[in-house]
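J.: here is a sequence with its predicted model. Questions after.
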Amino acid sequence: MEDSLDILKHHEWQVPENLAGTRLDKAIALYNEEWSRVRVQEWIRDGLVRVNGSAKKGNYRLKHGETVEIQVPPAEELQVIAEPIPLDIRYEDEDVLVVNKPRGMVVHPGPGNHTGTLVNALLAHCKDELSGIGGVARPGIVHRIDKDTSGLLMIAKNDLAHQSLVAQLKEHSVERVYLAVVHGLIPHENGTIEAPIGRDPVHRQRMAVVHKNSKHAVTHFTVRERFAGTTLIECRLETGRTHQIRVHMKYIGFPLVGDPVYGPKKNIYPIEGQALHAQVIGFAHPRTGEQIRIEAELPRDMERLLQTLRSQS
């Protein structure tokens, strides 16, 4: 039997001056942005981290020049099971599926979310008719929307469809229209936000507008309706970065209503999670080239929110 130590990946680095005084767990998460703070803390508890050859606690404050050694264990093989979860299917043929995802559903399995995801439901509905390019945990998944964002997603049922849809996303030829309610009254009728998005250097689980280790991001918005202190907007994505609309709207001073990460700490409005809905998806069919355009009505919670806002105005 292979010794478990033989499959650990060894990382070693010296603490730079700018990280002197930083907590050990935070510094390691900054060292590699793909490592979550939770995973790092588990490694520290399991004795897989050493500072100058000695085990330390996660709150240990590093000194300039100290040597940090990390033994990274291999990722656990994820077993994804099919679950008969109802799906709101808006389009389906032998190549493509378009699903209207409800707010609160995670797109694919990951740490803390092994069941109840869209992928679990897709496996039950499609059986083995899903593209394998995304790997075991993401069969058929071409793009994602956040757990607490509702709306339309394209799903690839084979590799030909997957490659075509990914290419269209890269070419910015996929039409993606979102409706959002934001805090504040946007004074102009439309605008474009062009600001790069990357990992927040302080809060590593968040994204932010940053100019280092970031990606080009463009959001176009149009005001649809104004209320007393809030605005309904339509957003069109030119790029598709993680949390793009949420980050961009916060950046210009109009965070999304209900957003637990980028909005005000206290939510006074009748909605759980950010008021954001992927309303339209449009693309060229991977096999025929025909233009497919699907539109999904607002979910009930956003309709209730708008009724409340209209009555208050």
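T.: That came through fine.
J.: from now on I want contacts and neighbour counts done on CA atoms only, so please keep to that.
T.: Will do.
J.: buried ones in stretch 82-91?
T.: Burial within stretch 82-91, assessed by neighbour count using 16 or more other CA atoms under 10 Å, is assigned to 82-83.
J.: other residues contacting it?
T.: Stretch 82-91 is contacted by residues 97-101, 115-116, 119-125, 294 when judged by CA atoms under 8 Å, 6 or more residues apart in numbering.
J.: list the ones among those residues that fall in helices.
T.: In helices, judged by DSSP state H, the following of the contacts of stretch 82-91 are found: 119-125.
J.: below is an additional structure, to be compared with the one above:
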Amino acid sequence: MEGNNFLIEQNNVGIRIDKFLNEKIEDKSRSFIQGLIDDNQVLVNEKNVKSNYKLRLEDKVVVNIPEPKELWVEPEDIPLDILYEDSDVIVVNKPQGMVVHPAAGVYNGTLVNALLNHCKDLSGINGVIRPGIVHRIDKDTSGVLVIAKNDYAHNKLSEQFKAHSMKREYYALVEGIIKDEEGIIETNLGRHPTDRIKFAVVSNGKHAITHYKVIERFKTATLVKCNLETGRTHQIRIHMAYIGHPLIGDSVYGYKKQRFKATGQLLHAKVLGFIHPTKNEFIEFESPLPEYFQKVLTIFKNELK
């Protein structure tokens, strides 16, 4: 078990223990913390407490976080749209609605399940759950992904992601009319202060830069091309909402009530370019806008006629 010990000081007196631990323990949601408390994995002065317990001066808080259970991921015969493959990498076109790798509550039907059925030689750097996975896109975002087939390729690709040297171009359909032809959105992004499932623009977050350019304007929407200079979680979705133009279909950062029967945000990873890990040459892949995206575009184009 991973342990976390805290001695409560004056500035934390009166704060609920679940809120306190949510701020102190990184990458854990408030519901996860509350689950630990319910399972008696949190002790205050060697006694069990409830989530609404308010901290007192010099309380001794001990948190035990059980090690995550390693799961065995079963190969599944799921069709893959492979754009390129060699002994080092696989480049795939991920459909909307597919999760990249297994996680809590999602153990099958993922891209990893499909990859394990297609080939056995994936990099092991990210463990059993995420073999070969160098980067991710959201479940409801479609488009191009590169997967590493060995650890050398994985490290080389990861270096490019860390250096922000990969070419990543997305198409997004957003609410409203963007007046400027192009622009740069630069903020800090981190966990939402009250809704731990979401991310948001926060002062103490990670630096994030999105470049956007208008492709086409409609009566009540705009098609934009977004280039990522950084790759933060939900970056494009948050940034476009931040400037007042949330993605159509995005019920998390946009409108709760959507105009279309979209199953998720209209965001497509259209272009991915990188230096091949062993050939040392730049290669680039492009995925056409998928049917679900084209259908909504057609509705807007017909309104202009």
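T.: Looks like it arrived, so ask away. Computed from a prediction, not measured in an experiment: that's the story for all the values here.
J.: TM-score, when you put one on top of the other?
T.: The TM-score (TM-score structural alignment, normalised by the length of the second structure) is 0.93; 304 aligned residues with a CA RMSD of 1.9 Å.
J.: which among the contacts of stretch 82-91 of the first structure end up buried?
T.: 97-101, 115-116, 119-123, 125, 294.
J.: L19 of the first structure touches L62, doesn't it?
T.: Yes - under the criterion of CA atoms under 8 Å, L19 of the first structure makes contact with L62 at 7.3 Å.
J.: so the two - more neighbours on which side?
T.: Taking L19 of the first structure and L62 together and counting by other CA atoms under 10 Å, L62 has the greater number of neighbours (22 against 19).
J.: which stretches in the stretch 51-200 of the second structure count as strands?
T.: For the stretch 51-200 of the second structure, the strands defined by DSSP state E, counting those that start in this stretch occupy 60-65, 82-85, 89-94, 142-148, 167-175, 182-191, 199-201.
J.: deepest-packed of those, please.
T.: strand 142-148 (a mean of 25; mean count of other CA atoms under 10 Å).
J.: and for E94 of the first structure, the neighbour number?
T.: 12.
J.: now for it: what does it line up with in the second structure?
T.: Using TM-score structural alignment, the partner of E94 of the first structure in the second structure is S87.
J.: now do the contacts for its match.
T.: Counting by CA under 8 Å, 6+ apart, S87 of the second structure makes contact with K149.
J.: ok, it to P277 of the second structure distance?
T.: For S87 of the second structure, the distance to P277 of the second structure under the criterion CA to CA, to the nearest Å works out to 11 Å.
J.: touching, L153 of the first structure and I281? I think so.
T.: Yes - contact status for L153 of the first structure versus I281: in contact at 7.4 Å, counting by CA under 8 Å.
J.: now the helices for the second structure?
T.: Taking DSSP H as the criterion, the second structure carries its helices at 17-24, 30-38, 111-118, 151-162, 235-242, 291-303.
J.: just name the most buried of these.
T.: Stretch with highest mean neighbour count among the helices of the second structure: helix 235-242 (a mean of 22; mean count of other CA under 10 Å).
J.: where does it end up in the first structure?
T.: Applying TM-score structural alignment, one finds that helix 235-242 of the second structure aligns to the residue range 244-251 of the first structure.
J.: got it, and stretch 67-75 of the second structure?
T.: Against the first structure, the aligned range for stretch 67-75 of the second structure is residues 74-82 (TM-score structural alignment).
J.: show me what counts as buried in the matching stretch.
T.: Counting neighbours by 16+ other CA under 10 Å, one finds that the buried residues in stretch 74-82 of the first structure are 80, 82.
J.: off-centre distance for it?
T.: Distance of stretch 74-82 of the first structure from the chain centroid (CA atoms, centre = their mean, to the nearest Å) equals 20 Å.
J.: Provide the aligned range in the second structure for stretch 215-222 of the first structure.
T.: Going by TM-score structural alignment, stretch 215-222 of the first structure sits over residues 206-213 in the second structure.
J.: likewise for stretch 177-197 of the first structure?
T.: Under TM-score structural alignment, the alignment places stretch 177-197 of the first structure onto residues 169-189 of the second structure.
J.: end to end, how far does that stretch reach?
T.: Distance between the two ends of stretch 169-189 of the second structure: 20 Å, counting by CA to CA.
J.: sorry, back to before: how about residues contacting the match of stretch 215-222 of the first structure?
T.: With CA under 8 Å, 6+ apart, stretch 206-213 of the second structure has contacts from 181-190, 224-232, 235-236, 239.
J.: can you tell which of the strands of the stretch 51-200 of the second structure is closest to G249 of the second structure?
T.: strand 167-175 (8.9 Å; CA to CA).
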